[in-house]
Each structure stands twice: as structure tokens, then as C-alpha cells.
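1. Provided below for reference: sequence and predicted model.
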Amino acid sequence: MYESILVATDGSDSADRAVDAALDLASVFDAELYAISVVDTRRYGDSALSGSESVVSDLETQASELLEAVERRGDRDVTTELRHGKPHGEISDYATAIDADLLVLGNRGRESGEVIGSTAERIVRFVNRPVLTI
């Protein structure tokens, strides 16, 4: 049913649950598993980051650590991708690039008080492939 599954992580509790679900689904369907984390520098404003390579480096390190954690948690190989930009756009673009059969993501990020976060909402609305939000 699913040959390739993409899970997005930002370190939030819901993303952690999404990683668990994606690992389980990949195991059940013997699917290729891909994981993505997006460094969203827009959150801090381009001007705030323009002269601060250390802030961007710290964000990249955090994202890399999240992806490494996904790799360690599973019983299968995980192809990881670290990107910069708008999370919903980068996740969507990567899903298209790998022709993912299913996207799995948390229903809200670390800083969202909403029932469903803006990234999850945009992906559910605009990505033309199955999406599971946890």
C-alpha cells in the first residue's frame, strides 16, 4: 500500500508521535522511510539572522540531531533531509521529489497553541497526496 513514507520532525511532542507512527507504518508496509527537518529562519526574521551565522548554525545542529534521533529509533534505514525555508513548502517539495506515498507529521509544532498548526494545515490543504497528522 505504501512504498515510501515521509515523516517531518521539529522536535515537538506531536512530531515525536508522528515519528513513532511513521516507523510503525514503514515496518508494517516494508516501506522506504524518509525524514525531513526544516530550519525555519523566517521565524526570527531575516534581519535578525543576517549577521549571525552562529544562530543559523545552532538551528542546523538542532535539526540534524532530530534527524539522527529518527535514524536511531527505527529498525530500518532512514534517508534524512535537512532544508532551509518555509516548512510547508520544503516538506511539500521533498515529498514530491521522493514521490512519497504518505506524509506523516505532528498536528502542531513546538510553538503552536492551535488545535492544528499552520504547517500541518497548509500541508493537509495543499499537498496532493495522503497526509496523516498525529
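-> Nice, thanks for sending it over. Numbering: from 1, shown residues only.
2. Please count neighbours and contacts with C-alpha atoms only from this point.
-> OK.
3. what comes up buried for the longest helix along the chain?
-> Longest helix in the chain, counting residues (DSSP state H): helix 53-73. Neighbour counts over helix 53-73 (16 or more other Cα atoms under 10 Å) mark 56, 59-60, 62-64, 66-67, 70-71 as buried.
4. which outside residues touch it?
-> Here helix 53-73 makes contact (Cα atoms under 8 Å, 6 or more residues apart in numbering) with 9-11, 19, 35-39, 41, 49, 77-78, 80-82.
5. Next up, a structure to set beside the first:
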Amino acid sequence: MYDTILVPTDGSDAANRAIEHAVSLARTFDAELYGLYVIDTRRYGEQALGTSGGVLEELGERGREVLADLEERADADHVPVTTEVIDGRPSSKIIAYADEVDADLIVLGNRGLGGGLEGTIGSNAERVVRYGDRPVITA
């Protein structure tokens, strides 16, 4: 049913729940698993990131740490995972990356690190569901 599963993560509690589901589904369906961390360049502004390469490098390091956690969790279940850190608008990059790897399913947290009202879906998750053309599970 699923040959390729994408799990974008930002390290939030909801993203960690999504990782649990994605790893379990990948194991069940013997699917390829891809992990993605998107550095939200809109949050910091292009000018701030352009003048200080150190900020972008620090954000990239955070992404690699979050993806290392995903790799450990997947490895514990004997699920190989390919990971990547990219920058840009999260929802757009998630949709584009899903197209690039031809994902059969996207599994992502219903709300990221931005917080918000309890029980509501976050803006990035909402955009992926609304504008992407692939099945999405939110956790």
C-alpha cells in the first residue's frame, strides 16, 4: 500500500508522535522512509540570515540533531531512513520534497513548535493537507 513515506519533523511533541506512526507504517509496509527538517527562513528574515551565516548553520545543526533522533528511532525498529535538512517555507518545501521522492504518504505533526490553541491544526500542516496532492496523516 505504501512504498515511500515522508515524515517532516521540527522536534515538537506532535512531530515525535508522527515519527512513531511513520516508523511503524514503514516497518509494516516495508516502505522507504524519508525524514525532512525545514529551516523556516521566513521566521528569521532573509536579510538576517544572509548577514550571519552562523545563524543558518546553527539552525541547520538543530535540524541534524532532530533528524539524528529520527534515525535512532527508525534504526531501533530496523527501518532504514534517508534524511535531509533544507531551508525555505516549510509547507511548500514539504510538498516539493514529497513530489521529489514520490511519497505515497506524508505523516506529520498536527501542530509544530509555534504553539497555538489546543486541538487546532497548525498552519504548515493545514497547508500541506490543503495544497499537497498526496495522502496525509497528522498526529
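-> All right, it came through fine. As the structure is a prediction and not an experimental result, all values here were calculated from the model.
6. re earlier: which strands and helices sit next to whatever helix or strand comes next after the longest helix of structure 1?
-> Toward the C-terminus, helix 53-73 of structure 1 is succeeded by strand 78-84 as the next helix or strand (DSSP states H and E). Judged by 3 or more Cα pairs under 8 Å, 6 or more residues apart in numbering; DSSP states H and E, the packing partners of strand 78-84 of structure 1 are strand 32-39, helix 53-73.
7. Now do the longest helix of structure 1 against strand 78-84, angle only.
-> 160 degrees (axes from the mean of the first three to the mean of the last three Cα atoms, to 10 degrees).
8. For the residue of structure 1 positioned farthest from its centre, which three-state class applies?
-> The outermost residue of structure 1 relative to its centre, with distances by Cα atoms, centre = their mean, is G51 at 26.8 Å. Three-state assignment for G51 of structure 1 (DSSP: H, G, I helix; E, B strand; the rest coil): coil.
9. OK, contacts around it?
-> Contacts of G51 of structure 1 (Cα under 8 Å, 6+ apart): none.
10. Residue in structure 2 paired with it?
-> Here G51 of structure 1 is matched to T51 in structure 2, going by TM-score structural alignment.
11. separation between that match and E100 of structure 2?
-> Using Cα to Cα, to the nearest Å, T51 of structure 2 is found at 30 Å from E100 of structure 2.
12. again, but for G60 of structure 2
-> For G60 of structure 2, the distance to E100 of structure 2 - Cα to Cα - is 21 Å.
13. repeat for Y34 of structure 2
-> Taken as Cα to Cα, the span from Y34 of structure 2 to E100 of structure 2 is 11 Å.
14. In terms of neighbours, single out the busier of these two.
-> Y34 (25 against 9; other Cα atoms under 10 Å).
15. and that one, what is it in contact with?
-> By Cα under 8 Å, 6+ apart, the neighbours of Y34 of structure 2 are 4-7, 81-83.
16. same check, this time on A15 of structure 1
-> By Cα under 8 Å, 6+ apart, the neighbours of A15 of structure 1 are 8-9, 105-109, 134.
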